[in-house]
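**Student:** Based on what follows, work out the 3D shape:
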Amino acid sequence: MRKSRIFLYVILFVILLGIFYFWMVKPANKQTTTTTSISNSQVIDEAFQLIKKEAVFAKKENILVEGAIRGMAEALEDPHSTYLTKEEALAQESSLAEERVGIGVEITQSGGKFVVVSPLKDSPAYRAGLKPQDEIVRVNGEKLDGKSMAELVKMLSGEKGTSLKMTVYRSSEERHVELHMKREVIAMHTVSSEVYEAEDFSIGIVTISIFGEKTGEEWAKQTKALVDRGIDGLLIDVRGNPGGYLYSVSSIVSTLLENGKTFAYMQDANGVLEMLNTESKEKPYLNKIPAVLLQNGGSASASEVLAGALKDNNRAMIVGETSYGKGTVQESHPLSNGGKLKISTHKWLTPKQEWIHHKGIQADLKVEPEELYTMDIKYPHGEFRVGDFGEEIKYVQNVLRALGYNIGRKDGYFDEDTMDGVEKYRQERSLEPSSEIDDVLFQSISKTLMEYKTRKENDKQLQMGISYLVHEMKK
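**Tutor:** Down below sits the predicted model:
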């Protein structure tokens, strides 16, 4: 009897334990397997959870979400629609801003080295004594080996008034120099101008580097000063200008065309056209002056809007090469994580309703620049002799060939012809006799190339534009 009771108690205990399990343990397990929804799409949520649970190379949730956004932007197959992280969005805004905080220096990356092109005049870098061709090797004691240009820019950026220590290698003096400076607000000018005299005519040359926040105001200031000086013709240079804000183009066009003239059309995703007309409170003060616009393959977007407006309204002669061919307009939408989604929302058309996407705007007068004029100035270092191979040697070969020296190779292999060219160049430039390529030769070649590019007589496109203006002004 007692045994049967014990057995009964055991059975009751097992039953109670089972009830406890199903009521207490199961809900807890169910709760732990509940998935977090990150979208209204079931398949996206499924993929998100699988990656989090199964992937060997696990990533943080914010990285996965950003990757999904990038993927959606890439699926549009539009190179101008993209996702920007918080840092990338700030960098893009800064590139078009009127002012930036920094030290004011232009830097290029050559052979893994960061070389100063030039410090901006009166900038912290300029006052600290930074010179062209200085190689930046440390920033605040941190070596730059393996760093990217973006990483260097971040290291040079900071709050206004903060100090920065920079170590550079000055090859002309064969020594390292330590410089100290403080970050300041640097005014970013996007418009520059000068007067060029040609056959008793004064021609105003206005260069627009990008269409930023204050480009319209800068344009007005510069061009009104040119008009006050009595210019007879106007040459607008947008070569290499990647674009920018459309409202800046509008303000510039309004000084060149009569009020009410159509300078472009906007077309939305439904095909609805919106006419964009010039609108100015003051009378256009440049509309009677003969004008030329210089462009090349690097002139894109807003630069092409300007070119199309002037060409279709028969306001200016377009000189140079076919432009880039970007016929879309992007809008940036802020996201809750601080990033931005930039997507193409409109097509823009010329006043004759032509869509120039992937076609570009043809130049009225086609002019190809000289090979030497288009070469990038580099600042390599090292010593090389016959039998060596490298990009540094290739740079020397290409420059010497363009200068007229009899060099057969241009692939970076140091052969006998290259040696002969080097020896002849050294002799003609009064350099120390040698058959080697060294830092002295590199500096001389880069200086020669820079001097060539700064002489306006070597700019065939500019000279053609000036010749056309002189012809028009003589009528």
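**Student:** all contacts plus neighbour counts: C-alpha atoms, from now on.
**Tutor:** Will do.
**Student:** chain center to the helix or strand residue 44 falls within: distance?
**Tutor:** Residue 44 is located in helix 42-54, with elements delineated by DSSP states H and E. Remark: helix 42-54 is offset 36 Å from the chain centroid, using CA atoms, centre = their mean, to the nearest Å.
**Student:** list the buried ones in it?
**Tutor:** Residues 45, 48, 49, 52 are the ones in helix 42-54 that count as buried (16 or more other CA atoms under 10 Å).
**Student:** In contact with the nearest residue to residue 102 once chain neighbours are set aside: list those residues for me.
**Tutor:** Closest residue to residue 102 apart from its sequence neighbours, by CA to CA, 6 or more residues apart in numbering: residue 183 at 4.8 Å. Taking CA atoms under 8 Å, 6 or more residues apart in numbering as the criterion, residue 183 is in contact with 101, 102, 103, 124, 157, 158, 159, 160, 161, 162, 163, 164.
**Student:** For the fourth one, the count of nearby residues, please.
**Tutor:** By the measure other CA atoms under 10 Å, the count of residues near residue 124 is 22.
**Student:** To compare against the first, here's the next sequence to fold:
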Amino acid sequence: MEDKNMQSFAYNVDSEVTRIKRFAAIMVLIVALFFFSFGAYFSFLYINSANNQLTPINKFNKIYETLVNEWYYGPEYMDVDEQLIMNAIEGMFDREKDAYTRYVPTVDFLQTSAKGIGISLIEYNDYFYITSVNSSHANMLKIGDVITAIDGVTTKGVPLENISSFTAGKDEVEITYIRGEDTKLARVSIKEYNVITVFSDKDFSEEASYVRIQEFGMNTARELEVILDDISKENLILDLRDNPGGFIDSVLQIGDLFLEGNKTILETRNKDGDSHYYKTSDNDKYEFNKIIILINDGSASGSEALAAALSEHLGDKVILYGETTYGKGSAQKNIPLGDGSVLSYTYALWYSPNGNSINKVGVSPQIEDKVTRLNIYDYDLELYSHGEFVAALQYVLTELGYKTTEWETPNYFSNELVTVLTDFQQEKGIEQTGKLDKRTRRYIAAEIKDKQVSDNNTQLENAFNHLLGVING
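**Tutor:** Next up is the predicted model:
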């Protein structure tokens, strides 16, 4: 009897264990299914959320619409829509990487026209200095005049390439300019002018002729060809200092005047590494025993390309003299946007015929002869001012010879600087304030300009003396 009871008990225990195992297996399966379903659900939510993420352009539109409709400060702008778009456009550019890709608003961008007021300008200290004047304006405007406004609108801080926007669509404009201490007005007409870009002195010396190319305009190559036809000297001084560049076609045409056919003047490489080679034609060439090419840190773009091409192709016949050039070795395309505005963007970099990069490197002279560059900033300074603008003022006064010893307090406007400025003002016959005010800045700027002319002439004389040394062995 006991054996039967024991067997029954054992059977019941086994059955209970089996049921427990089955129950546990079922629970494990249920839990697994739960977590699988839970995970699948959230995976679905994640994927669906990812699929619904805004694309960059949709994100931009969302931000733009929100700010236009709900931004608290929006009403402070005359046209908040346009302001937001302009801010966004400016945000697309990386000025440190590429200073030449930019949006140019409402500019007369007809580069095939020489229409204007018949003057050439350089940009200095946020203003425009006249460097040449058409003869019809000679009784009003003079070289060295400083243009401050056109039709009452200030030109201060306006990029040189935007200056044509002041004359677009007009028959005449009123120029406000400064000459010495006086502010004057001149009303000039807008017409077609033949702007002269090449200046020469064919009888510079018995040994050489002198030619200066101020910039590469539409007719520069033809101007130069006429001059070269009239030159009989065996050596040439070609001055490309402070030449900012211009039309690349003009650079290529000038290369044609000096180099044999099928020679590379310039190579461009785009973002994909594809190269395009600009080569010379088989026209007649002008030959010289020696060509000294004057360059400096104001020689940029096309002038750098021309200097490099002539040097690399003509070898010992060419001597690059002066200072390392600016290093503007990039090519831009201009896309009109329909309202007079333009997108100018860099599409390729320039390389010399030997494959040397120009961009941010420049072209180095074989004979270095540096000229000190001085600048006076458009800031009022007085006793106790300090910082980089004071340091710049001290440097200028030292270079101009008004301070011959070390400054006791560099970068600081001390009584020592007050004394030097007061002496300068007394010498010039102006009010002795001991401060750097607008009137004092004008007189300092005039001295800087005179020194620049003198230093440039000295550099030219040094280059000529070097040429004589080479010729005479």
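**Student:** before we move on, back to that, put together JSON lines for the contacts of residue 183 of structure 1, with secondary structure and distance to residue 340 of structure 1 on each row.
**Tutor:** Shown next, in JSON lines, are these (DSSP: H, G, I helix; E, B strand; the rest coil; distance: CA to CA, whole Å):
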{"residue": "101", "secondary structure": "strand", "distance to residue 340 of structure 1": "22"}
{"residue": "102", "secondary structure": "strand", "distance to residue 340 of structure 1": "24"}
{"residue": "103", "secondary structure": "coil", "distance to residue 340 of structure 1": "27"}
{"residue": "124", "secondary structure": "helix", "distance to residue 340 of structure 1": "32"}
{"residue": "157", "secondary structure": "coil", "distance to residue 340 of structure 1": "21"}
{"residue": "158", "secondary structure": "coil", "distance to residue 340 of structure 1": "22"}
{"residue": "159", "secondary structure": "coil", "distance to residue 340 of structure 1": "23"}
{"residue": "160", "secondary structure": "coil", "distance to residue 340 of structure 1": "26"}
{"residue": "161", "secondary structure": "coil", "distance to residue 340 of structure 1": "29"}
{"residue": "162", "secondary structure": "coil", "distance to residue 340 of structure 1": "29"}
{"residue": "163", "secondary structure": "strand", "distance to residue 340 of structure 1": "31"}
{"residue": "164", "secondary structure": "strand", "distance to residue 340 of structure 1": "31"}
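**Student:** Drop anything exposed from those.
**Tutor:** Buried, going by 16+ other CA under 10 Å: 101, 102, 103, 124, 157, 158, 164, out of the contacts of residue 183 of structure 1.
**Student:** and which of the residues you listed is nearest residue 378 of structure 1?
**Tutor:** residue 103 (21.8 Å; CA to CA).
**Student:** My read is that that closest one contacts residue 184, right?
**Tutor:** Yes - if you go by CA atoms under 8 Å, residue 103 of structure 1 and residue 184 touch, sitting 6.4 Å apart.
**Student:** how much space between the residue nearest to residue 231 of structure 2 when sequence neighbours are not counted and residue 252 of structure 2?
**Tutor:** Closest residue in space to residue 231 of structure 2, ignoring its immediate chain neighbours: residue 202 at 5.9 Å, by CA to CA, 6+ apart. Between residue 202 of structure 2 and residue 252 of structure 2 the computed distance is 23 Å (CA to CA, to the nearest Å).
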